[in-house]
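Enquirer: sequence below, structure please.
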Amino acid sequence: MKEKKYADVIIDISHEKVDRTFQYKIPEALRETVLVGTSVMVPFGRGNRLTAGYVVEITDQAEFDEEKMKEIYSLSKQKVSPSEDALKLAVFLKETYGSTMIAALKTVLPVKREVKAKEKKTIVRQMTGEEIRSLLAESIRKHQTGKTRFLAALTEEKKLPYELVTGKLHIAPSTIKSLISQQVITVETESYYRNPVRLETGRREEKKLSNEQQAIVDTVIADRDAGICKTYLIHGITGSGKTEVYLSLIEETVKRGRQCIMLIPEIALTYQTLLRFYKRFGDRVSVLNSSLSEGERYDQCERARKGEIDVIIGPRSALFVPFEKLGMIVIDEEHEPSYKSETMPRYHARETAEYLASLKGASLVLGSATPSLEAYSRAKKGEYELFTLTRRLTGGRLADVSVVDLRKELKEGNRSIFSRKLQELIEDRLSRKEQIMLFLNRRGYAGFVSCRSCGLVMKCPHCDVSLSQHRGGKLVCHYCGYEMQEPKKCPSCGSPYILGFKAGTQQIEDQIRKRFPGAGVLRMDADTTRRKGSYEEILSSFAGEEADILLGTQMIVKGHDFPKVTLMGVLAADLSLNDSDYHCGERTFQLLTQAAGRAGRGVRKGEVVIQTYQPDHYSITLAANQDYEAFYEEEMGYRELMGYPPAEHLLAILFTSKEEGQALAAAEETGRILRNYQEESGRSDGSVIGPSKAAVSKINDIYRFVIYCKEKDYQKLLIYKELTENYRKNLPGNSAFVQFDFDPVNTY
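Expert: Below you'll find the model as predicted:
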């Protein structure tokens, strides 16, 4: 057996220069407690400053002179230690997506430090009722008013909550201490978990599965029982009952003593999803998302680690909950861009879940009405097993979809945001007491301000973006938060014709209230959902028919099920077609298909109105027909022609610096190194594009340059990453910072 003499430690400093292990001696007193994953305090640097770190390996081999080696000082009392599987997952993230090891470790730890448990105190009477009454009479005689109140309460109740005694009864701690010393009472302390979800679970809901649904459950569970764990893709039209399939799959997995992770793309979906899961699993299910307090997050992870919950629901970070007996991961709406991390390491939840499932011997189930091209192409190749749900089971058929040409509306004199057809249908639904959803892919008064005379656009002085117009005459930068008052005259030419182009949800809400004064309106966007619990409040109000119209951004079109909604209006279908991003056609198709799926989910027929300036674009016409197969063939043809994922793999290398020259120089030298490698290896099939300025070339006074690399073989992109990392390590500490993004979901 290996003697535990030395530990290889990753230091908790996110910098490339220390992105390696440092070896320390393990003191005799700590050899039983220092394990792989243990968080420790070590002397680091020339000043031997105590710094936190994580043990990633224990060995009996010294890497250098033992006399010069420093010792681990102590265990870290605050930091949470990763499990061995979490360490493997961190290594996977670092090597696959490019980041420092410490950044990868922090990603796989859903909580970074221990949080003190909540405690409930109870005061318990130790004397008989007769003895207490005797003490009560004495305290009345001595005019001890506080003690009298307390003893009077104890004559009626043997146990009293501590908060009641100190709060409502206003009993001083000194009085409580005195009665404890006289053995009149004791105080019992009990730890309890913070519960982030308080739902009335009601009766258990379980719907009978259709033959299509049951076939999926039978196949996946039969594979599971045979020890076959693979990836499945469920392509089901909106309203085809994918969630019911997930519930049944998870229930069968839990029956077999295994735990499950259910990933959802938006916090907005948590309320409805949780309600369905609570009705099925009670308090053995919990949630993990960014709206939880630090204590709530810590408690849910502790419950998961101890096996006290079976199912966790949340966005991509819920993937790292410490389940010991993970049996299944479900990723609903797997096409959503929010499954890709926006910070280092820029991991994708789908590929990370595949690795985690293989590590734990778990099954992975992906589901979507509009699967990502990446997932569907892999299913077509046989890498995933594909299931299709073709029937709508929510009591109705797919909604009738109308495409309205806004160019024609304008020519005929209608300058309103609402087409005439949509106005007529809204009035009709309001008269019939049915509900309406209106979708706009913008938020707030997010228009830009420009001068009609000289063309000047008001831009942020720190970022290469236009300022957005908000209420109260403010112009705001959505990147760095810079604010200024809207000018009355153009700062360049002095013209008074400096105005905003506004197409935000706030403005449209105002127009709805003017046009339909009797209608109850709820708005759901990033501004109205900042406060904790606001998502749930808005959704439950609309579900409870407290409003006729729900207006919102993308968060309203994904996954919600409101049976009374019979009309969905898409106010500006082609806004997302104008992005400088190769995903724009796919995103538009997905959004419109999801939006169309919100109407007619009950017994009443649904209608959808798609308003657009590009009615002939294939993303819009095929979404109106709900024809995913035709869209997949059309879009894949474009991706293959242009060499974009999933036809080829793409690596974005982003260089950032406060000095424009440093960022550009690092990017140019990296481009030269990568092209030299291509030439030396005699290859001509890959391509290195750039460097060039990023689409947003400056954010908060940080300059940004980007290189794109295309390759059919993902492993070759990893070589580009290593070459760039090796070059970066030789740069001075204050030079450009480098980030990697493999198969990015957003362009730079």
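
Enquirer: only C-alpha atoms from now on, for both contacts and neighbour counts.
Expert: Noted.

Enquirer: list the contacts of the most centrally placed residue in the chain.
Expert: By C-alpha atoms, centre = their mean, the chain has its centre lying nearest to Pro315, at 4.0 Å. When contacts are counted by C-alpha atoms under 8 Å, 6 or more residues apart in numbering, Pro315 touches Leu263, Ile264, Pro265, Glu266, Ile267, Leu288, Asn289, Tyr339.

Enquirer: in the stretch 301-450 of the chain, which spans are strands?
Expert: For the stretch 301-450 of the chain, strands defined by DSSP state E, counting those that start in this stretch occupy the ranges 311-314, 326-332, 363-368, 385-389, 400-405, 435-439, 449-451.

Enquirer: elements contacting the shortest one?
Expert: Going back to what we said before, that points to strand 449-451. Under the contact criterion of 3 or more C-alpha pairs under 8 Å, 6 or more residues apart in numbering; DSSP states H and E, strand 449-451 touches strand 498-500.

Enquirer: what of the second one?
Expert: Applying 3+ C-alpha pairs under 8 Å, 6+ apart, we find strand 326-332 packed against helix 242-255, strand 259-263, helix 349-360, strand 363-368.

Enquirer: could you also give me the structure for this next sequence, so I can compare it with the first?
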Amino acid sequence: MYANVIVDISHEKLDKTFQYSIPDELLCDIRPGVCVDIPFGSRTITGYVIEVTDKPEYDPARTKPLIGIKADSVAVEAKLIALAAWIRRNYGSTMNQALKTVIPVKKQAKEQVSRSIALKIDKVKARAQLALCEAKKQKAKARLFRALIDADDGARLEYSFVTGKLSVSAATIRALEQSGFIEVITQSGYRNPVEHMSVDTYDKVLNAAQQSVVDAIEGDIAAGLRNTYLIKGVTGSGKTEVYMELIAHCIQSGRQAIVLIPEIALTYQTVMRFFARFGNRVSIINSRLSNGERYDQFERAKNGDIDIMIGPRSALFTPFSNLGLIIIDEEHENSYKSESVPRYHAREVAIEYARMSDAIVVLGSATPSVDSYYKAKTGVYRLLELDKRVDDRPLPKCEVVDLRQELREGNRSILSTRLQELMEERLLNGQQTMLFLNRRGKSAFMSCRACGFVVKCPHCDVSLSEHSGGVMVCHYCGYRQPVPKVCPSCGSKYISGFKAGTQKIEAMVAKRFPQARILRMDYDTTRAKDAYEKILQAFSNHEADILIGTQMIVKGHDFSNVTLVGVLAADMSLHVNDFHAAERTFALLTQAAGRAGRGKLPGNVVIQTYDPDHYAIRTAKEQDYEAFYDKEIEYRRLMNYPPVWNMLLVHVTSPDESECSSMAQQVYDIALQMISHTDENQSPDDRHLIQLIGPADATIAKVNDIYRKVIYMKTSDYAALISIKDVIEQAVKADTAMKHANISFDFNPMSGF
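Expert: Reported below is the predicted structural model:
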């Protein structure tokens, strides 16, 4: 047996591995993540095992053996490498891809250095030197001596102040330093993205319901239990306060915490609240930070300078030495699932990372994912509930407007009559409104504006997607039909996709309410580094009356003066070609509704839809999660969709169309052969039914001249899917004829195919 070893965990070395043979006495102890001593040229150095294999890469006679396992090795690197191996095994990727996922700081950025200048002589001698410089007309030296003498004892002057405001050259500073009159002090420092924050002191006390949740979790920890917890709390119930209390307990016991949030847009308000309680022991990671800032935050975590890291999915891999708690807020969000290889889910990886670290995972949401709630119902997670808002504030009053009726009454505007009335009221009363467009860009499904009919696949109960050439396609089974010219249900000519974007809505609102101050928050207006923060701060300070935006405006924000939320076109997420459509719609509508009435004033919500009778719309109006879940899980059970069964989606891509089709068929045949072989060798009681579907074109069959095919399979046994994935990987690796084709895997996919 052989161990593939990396000798340095940095971007430059990740692709370079060295192979050593494993002595018999070490065979039982060598696994990915183990730190080993290895012969390297004429010296002995340290490396990390990333793979154990029986395939030699060099002549076995010339392969050197490992020396031994290193005692007292750094646990955090070993743990991250072991986690990368788990990700590779469970989601399908190369080890290098998995390593680059868990070690996100790819290279050290330029170190931040600060310089200052101080007197090296006492002030009596300094005054004598000042007099001498003045006599010799050495004005620059005189200015520096005068500034240093006037400064407090022991004070330093910033180097940039001396060279800038005082106009003293670097050469002059160097001459005075060489003469022994001054010293230049250089200090290395870390960039801190939250150091500019200044907030009020934290003084909140938990209510009885919040304290009960904290006590339940702390009781389990004290008893030695390490569970995964799902906190189901209505919007405004104070889940963040519960998180902070759990983190306080964690820090008191000498451990660290990671807080995952779904969007960069949430970072500002979330960090403000954590910073108020924990000060500079908090830091953030997100894609808007520079390379240097990102590098420094991970270094601060590794050095023990911070206890809490907040950020999106990548923050999960913060190298804390004694991790005790991982919190995943808004755990239902699909941004926790990676859309690039390896396609891991942060929730599942967090649970594995916590198991390795003897830590716990806390999931929180007002609208838990169907997957998590199913696991809570079946005893895999422990369910804890917060069913009332803080201070018993009422949930907002929710109304559903039927846009079919609006059309019949002659209103062709995207704003219903009722929504316009309520917006007018808010403007008169000095209150704020949020308008949420359910999806940016245009929709691919076809619906009738007169009756609400959506063109669906007769075999899969998902909407058909509009393709070029006047065809509609189902991306689950490949069913095709022509695009209808009139509605098949009512004969109306008003059948099309919805094409209004946030910019168009902003113009319409400005025309209808010229007196209103309007802010827009979407991808286009938030490209700049601090754009999220500036827009949210401006709206929080009541510098605008109306905030228009996409999904990023409805997730977790807390504006006390918002008393009206309008949901425009709820159907845009309801009829996409994805079995998660109803779940996403219910969550979005409930989260959007939760932004209204969070202060002392009650809130109103208007949901505009062409399908007011759909169970996702009806249950969102009532804020009734249980009723939604019962209906949705029944549908998932009927169709063998996750979480009742598991699904593996295999993506095949190639620049050659025939090669793509050939490889997709080969993958299908391998899976079919495995399924048949498994069935023959198992008793009827042990067999797990596996449904195999495909190959079919992907949602977009060709991107940048790359052809795309999909095959997917469903079964109740996750391990069976991993076995099929392993065999496909090995077969593809051995087939040199398909060198241009690429295959990737997506377990329990969360977006359309």
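
Enquirer: now the TM-score, please.
Expert: Overlay of the two chains. TM-score (TM-score structural alignment, normalised by the length of structure 1): 0.84; 670 aligned residues with a C-alpha RMSD of 3.1 Å.

Enquirer: can you find the partner of the residue nearest to the centre of structure 1 in structure 2?
Expert: Aligned counterpart of Pro315 of structure 1 in structure 2: Pro312 (TM-score structural alignment).

Enquirer: same thing with Leu154 of structure 1?
Expert: Counting by TM-score structural alignment, the partner of Leu154 of structure 1 is Leu148.

Enquirer: you'd agree its match is up against Leu119?
Expert: Yes: counting by C-alpha atoms under 8 Å, Leu119 is a contact partner of Leu148 of structure 2 at 6.7 Å.

Enquirer: shared neighbours of those two, anything?
Expert: Common contacts of Leu148 of structure 2 and Leu119 (C-alpha under 8 Å, 6+ apart): Arg156.

Enquirer: now which residue in structure 1 aligns to Lys204 of structure 2?
Expert: Using TM-score structural alignment, the equivalent of Lys204 of structure 2 in structure 1 is Lys207.

Enquirer: identify the single longest strand in structure 2, thanks.
Expert: In structure 2, with assignment by DSSP state E, the single longest strand is strand 691-703.

Enquirer: give the aligned range of that one in structure 1.
Expert: Aligned using TM-score structural alignment, strand 691-703 of structure 2 spans residues 687-699 in structure 1.

Enquirer: would you list the helices and strands packed on strand 326-332 of structure 1 in CSV and tack on distance to Arg203 of structure 1 and mean neighbour count?
Expert: Putting those into CSV (distance: least, C-alpha to C-alpha, whole Å; neighbours: other C-alpha atoms under 10 Å) gives the following:
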stretch, distance to Arg203 of structure 1, mean neighbour count
helix 242-255, 16, 20
strand 259-263, 22, 25
helix 349-360, 33, 18
strand 363-368, 27, 25
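
Enquirer: of those, which is nearest Ile417 of structure 1?
Expert: The closest of these to Ile417 of structure 1 is strand 363-368. By C-alpha to C-alpha, the value is 30.7 Å.

Enquirer: tell me the contacts of the aligned residue in structure 1 for Tyr615 of structure 2?
Expert: Matched across to structure 1, Tyr615 of structure 2 falls on Tyr618, judged by TM-score structural alignment. By C-alpha under 8 Å, 6+ apart, Tyr618 of structure 1 lies in contact with Phe631.
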